[in-house]
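Student: coords please:
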Amino acid sequence: MDDTGGGNVDTGIHGDELRLWGVLGGDEGRDGVVAGGIELLGDGVGYGEDVGVVVGGGVDVAAGVGGCGGCRSNGVCWVSFLCLLAGCSICWFNTVCFVLCVKNFPSNRALAISLTVSFNGVSAALYALTANAVNSSSSSVYLLLNAVIPLLTSLLTLIPILQQPKLDPLPPDNAVQRDSTVFLLLNVVAALTGFYLLFLTSATKSVTSSRLLLVGALLLLIFPLFVPGIVYAKEQFILVDDDDLEFHKEATRKGGSSASTSTKVDAGKGQLVTLGEEHSAAVLVRRVDFWLYYAAYFCGGTIGLVYSNNLGQIAQSLGQSSNTATLLTLYSSFSFFGRLLSAIPDYARAKFNFARTGWLALALTPTPVTFFILTGSDSTLALKTGTALIGLSSGFIFAAAVSITSDLFGPSSVGVNHNILITNIPIGSLVYGLLAAVVYDVNSDTTRKISMVTDTLICMGRQCYYWTFVSWGCLSVVGFVTSVLLFLRTRHAYERFERHRLSSQFD
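Tutor: All right, here's what the predicted structure looks like:
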């Protein structure tokens, strides 16, 4: 579901060729669109993303609404309404996947979430390959696939969602061990699928080769359905330290009465004492930890997303339009592997334990460094390296954030709480995109370059994005600082959880 649901990367990667706003709205030549920061082409479905917060509805309802929303939004000519519906659809798809992961894999939820979010990162390449296999000369095929496939996928996934047996809140140890093995194998398959879709298929142009590669891609996507059966038949080794199961059992017991239970915090400092305590939305927005977390995401992962939406125009302003496809592939590829790498804390915890909020701070480090490098160099090497680093950083943050939300504010409320958190994405897309647009327009008036394609003013030179990079770099430093503060405030709760895990193991 997450793979076919798509996301910001879906429209962002191929937006330069499709010109979504221009194709459907006829406004491709408008100066505001060329400015790029707040154009719906760049933000694509991301402009309306996360507006549709699912509160109180079941995952079956959300899945069905998500599929219908995606279908409807790609068939309407009202472009703003189209993007709003598409954004709601993506939010509903993601919410379904997150809730299913948390409920079905309480001890391995981080592994499950990183896996589903990783597949979400290759959806653009999958749609592009499918469109080339059907009709490579028509961009409307790409839009049609974005409308039809999510609807069909959501209808198919409704069957197992509605028919799944009652969940065991306290899964046996052998079930957790099997799940650990399954997730390791699935991560290997995901890595192979990512290499296949992001590198091998990008080199093909002919319809025949696209069809052959599409068959291979479909086999790779179908293969994970058989992995659980293979592992359940083997019943072999353990690859993740699963002694934290007792903690999750305890958290699950408390989950049912979370509405009447107060969150355990340090009365003197307002810091969390225990991980996994449930937070209602009203309690959530009163927590200092939440706003530190919000600021870290807003000034970290969201900036990386806006950077990717403006990549085509950044490359054009630096005279590197010929490298646009390469840059977009770099961002998409490293974002995909960054999402996969978000599972490292869970695989490495047996030998090296570090708070998940600390990993978040480390993941934010490359972003400010990259922007300050780009302010000092406009070379092809600097742009490619910076794009790869930002993709890796933002991909890790996107995947790890759901698990952090579950750790800090409770697994049962993650569907609502995480959607509250990621309201920063549309806000950040608007604010950062507007900043980039203003800087770009001011400098385009200075350079007075005319596009041969759109007959509009364009900006050429380092100055087009210089102050944008400076601003984004300073803001990402703020994000890094707030993530460090969040780590310092929550590390004691993670250490207490680790001591509990070790004592349970000893017993």
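Student: please count neighbours and contacts with C-alpha atoms only from this point.
Tutor: OK.
Student: quick one: the helices in the stretch 151-300 of the chain, in order.
Tutor: Here the stretch 151-300 of the chain has its helices, by DSSP state H, counting those that start in this stretch, at 173-195, 207-222, 227-234, 245-255, 281-284, 288-298.
Student: by contact count, what packs against the shortest one?
Tutor: Applying 3 or more Cα pairs under 8 Å, 6 or more residues apart in numbering; DSSP states H and E, one finds that helix 281-284 contacts helix 414-421.
Student: and the last one, by the same measure?
Tutor: If contacts are counted by 3+ Cα pairs under 8 Å, 6+ apart, helix 288-298 sits against helix 424-447, helix 463-506.
Student: and the first one, what's buried?
Tutor: For helix 424-447, the neighbour count (16 or more other Cα atoms under 10 Å) marks 424-441, 443-444, 447 as buried.
Student: isn't Thr201 up against Leu212?
Tutor: No. Using Cα atoms under 8 Å, Thr201 is not in contact with Leu212, being 10.1 Å away.
Student: these two: who's more crowded?
Tutor: Neighbour tally, Thr201 and Leu212, criterion other Cα atoms under 10 Å: the higher count belongs to Thr201, 19 against 11.
Student: one more, please, to line up against the first structure:
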Amino acid sequence: MTSSAPLKDQPSLLENEWVGLAAGIYAEACSGLSYCFAVYSEHLKETLNWSQTQIDGLGSSKDFGGGYGVPAGLLYNFYPPWVSVLIGASFNLAGYLGIWLTSLKLIAPPYWLVCAFMVIGSNGEPWVSTPVMVTNMQTFPTERGHVVGLLKAYLGLSAAMFARIYTSFFDGYASRFILLQAIGPFVVLTAVMAFVKPYPNKHDTEPHEIEKRIRWSYCIILILAGYLFITIVLSEVFVLGVATQRALTTIMIAILFLPLAMPFFGRPRYKHVSSDLDALNPDDEESSTLLQEEPVHTDKPVHLEMPELTLYESVQTANFWLFAAIIGAGTGSGLTIVNNFGQIARSFGTSRVSSFISLFSIWNCLGRLLAGYSSECIVRAGLPRPIAAVMFTSLMGLAILLLATGASYSLYVGSVLVGLAQGAHWALMPVLTSELFGLRNYGATFNTVTVASPISAYFLSTWLTGTLYDREAAAQHASQIDPPPGSEHTCHGAVCFQLALVLLSCVCAGGVICGLALVMRTRGLYRLRTKTSESEEY
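Tutor: Okay, the predicted model is just below:
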């Protein structure tokens, strides 16, 4: 070990960890487009003359592709991170191009092949998110909650940004939007993939500089989310022309360039640390921590207490299955709402699906930020982080019950609350995975436990919600004296989804019970870690 040396200038741009975070932001901003499914699901349903059960099956294929990241996790350590990003970009391009060709009837594939296209396209998400999450949690070990919340917030906001583009340039042309969904992310991801990599801790930024840049990063996304919310309000209150809509979208794109300033924001000073330290090696984290003059946060020693379980060891623990149950109940119910947004809006008598998707996406983003911040406060208070998961699963259940009332305002408020709860779950899951099972095998463990989300969404969306909707649609069709052609798959009124929504809220209640069990099992661990942190500080 070397003694402390004079403060040095900041490293070159290519070795600046904030470049890696900015690259991760742009990668995640293109990785949440599965939430845009409701924008074009009604178009596919009408063009292909599908039933609601078939549409829900396609939506479940999207969820399975987006949630099945086991190969991405298992293979992550065998090649550089940029390879994983490139694979994800290629999957996105290939899959959504197939959906686009199908929507134009340029090809006529069987139903199973359309579902396969959707699986391939949405499966690009875990291939991108895995390297982004792992590299940034390694680069910023003491800011995991904040950094994960920030990155996941951009993923949550991506649907709102692309819905804004749809409203401005493609409104009424859903097929063109699908083409954008195929090409746009591929271009962005290939541009930033070289910067998605671990940044060795050769230059240890002073604590207040880290906090200052984190605050700057949060300010940017709050500005972006606030701006998008204002554009939704303006679009709902006033009739905006095409030129105005496109001008608003241009401003949004300009705001998106602000993260590029992160590597240059302020003039941080760096304390030189021995070059033989590698923060990316979990075995060296203890020596790295001891060399620092003072801990940045009270949760600094958290990493010393973390178990480092293999995937096989993780699945043998009760914590793994309780965690999977929370994921299945909370995010599975949320994805079911997202998959049926188009039809829920139509049953309420409105066709402004893009507005509700934007509302959902904005609050999805804010939920991720809120979960990252609030869960850090919970941990610093000596309480288990799973308490936050219990809170947001409860919120999901209440939001779904609100939608079940069929009140005129429920679609707006429900979109907000479901988005908030859904985003919070996805921000908590990476951090909880690293804390409960360790970071060494994070990719494999995280992508395995989160398979609970698409599996749950499949049963809740296709078998439950889609079946009940089609049953009610058939009943309404049979009761009409002279029903219009094609109406056998269309249902009107709050009754279309009412029973399904009540049952979904019951599923969330089951998730809350599992969450409370996980809280009880981990309360001693978090209390011990907090005491360890305090002893390290003093």
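Student: returning to what we had before: now distance to Ala191 of structure 1 too, for the helices and strands packed on helix 288-298 of structure 1, in JSON lines please.
Tutor: Output for these, formatted as JSON lines (distance: least, Cα to Cα, whole Å):
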{"stretch": "helix 424-447", "distance to Ala191 of structure 1": "27"}
{"stretch": "helix 463-506", "distance to Ala191 of structure 1": "28"}
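Student: please identify which of those is closest to Ala233 of structure 1.
Tutor: helix 463-506 (26.9 Å; Cα to Cα).
Student: follow-up on the earlier one: for the helices and strands packed on helix 288-298 of structure 1, which one sits closest to Ser321 of structure 1?
Tutor: helix 463-506 (14.5 Å).
Student: picking up where we left off before, okay, the helices of the stretch 151-300 of structure 1, which one's buried deepest?
Tutor: Between those, helix 288-298 has the highest mean count of neighbours, a mean of 22, where neighbours are mean count of other Cα atoms under 10 Å.
Student: where in structure 2 does that one align, residue-wise?
Tutor: Residues 318-328 of structure 2 are where helix 288-298 of structure 1 lands when matched by TM-score structural alignment.
Student: give me the mean distance between that stretch and structure 1.
Tutor: Mean deviation of stretch 318-328 of structure 2 relative to structure 1 after superposition (mean Cα distance after the TM-score superposition for structure 1): 0.5 Å.
Student: quick one: contacts of that stretch?
Tutor: 314-315, 389, 393, 425, 436, 449-450, 452-457, 511-512, 514-515, 517-518, 521 (Cα atoms under 8 Å, 6 or more residues apart in numbering).
Student: the nearest residue to Leu40 of structure 1 once chain neighbours are set aside: neighbour count?
Tutor: Closest residue to Leu40 of structure 1 apart from its sequence neighbours, by Cα to Cα, 6 or more residues apart in numbering: Trp21 at 6.1 Å. Neighbour count of Trp21 of structure 1, defined by other Cα under 10 Å: 20.
Student: hang on, Trp21 of structure 1 packs against Trp78?
Tutor: No. Taking contacts as Cα under 8 Å, Trp21 of structure 1 lies outside contact range of Trp78: 10.2 Å.
Student: quick one: average offset of stretch 478-493 of structure 1 versus structure 2, please.
Tutor: Stretch 478-493 of structure 1 sits 0.6 Å off on average (mean Cα distance after the TM-score superposition for structure 1).
Student: just tell me what Ile161 of structure 1 corresponds to in structure 2.
Tutor: Aligned partner of Ile161 of structure 1 by TM-score structural alignment: Val196.
Student: quick one: that match and Gly397 of structure 2, what's the gap?
Tutor: 36 Å (Cα to Cα, to the nearest Å).
Student: His425 of structure 2 pairs with which position in structure 1?
Tutor: Alignment note (TM-score structural alignment): His425 of structure 2 maps to Ile397 of structure 1.
Student: which residues are in contact with the spatially closest residue to its match that is not a sequence neighbour?
Tutor: Leaving aside its sequence neighbours, Ile397 of structure 1 sits nearest to Gly301 (Cα to Cα, 6+ apart; 6.0 Å). Contact analysis of Gly301 of structure 1 by Cα under 8 Å, 6+ apart lists 364, 393-395, 397-398.
Student: quick check: which element contains Ser434 of structure 2?
Tutor: helix 410-437 (DSSP states H and E).
Student: tell me the angle of that helix relative to helix 495-537?
Tutor: 40 degrees (axes from the mean of the first three to the mean of the last three Cα atoms, to 10 degrees).
Student: just how off-centre is helix 410-437 of structure 2 within its chain?
Tutor: 8 Å (Cα atoms, centre = their mean, to the nearest Å).
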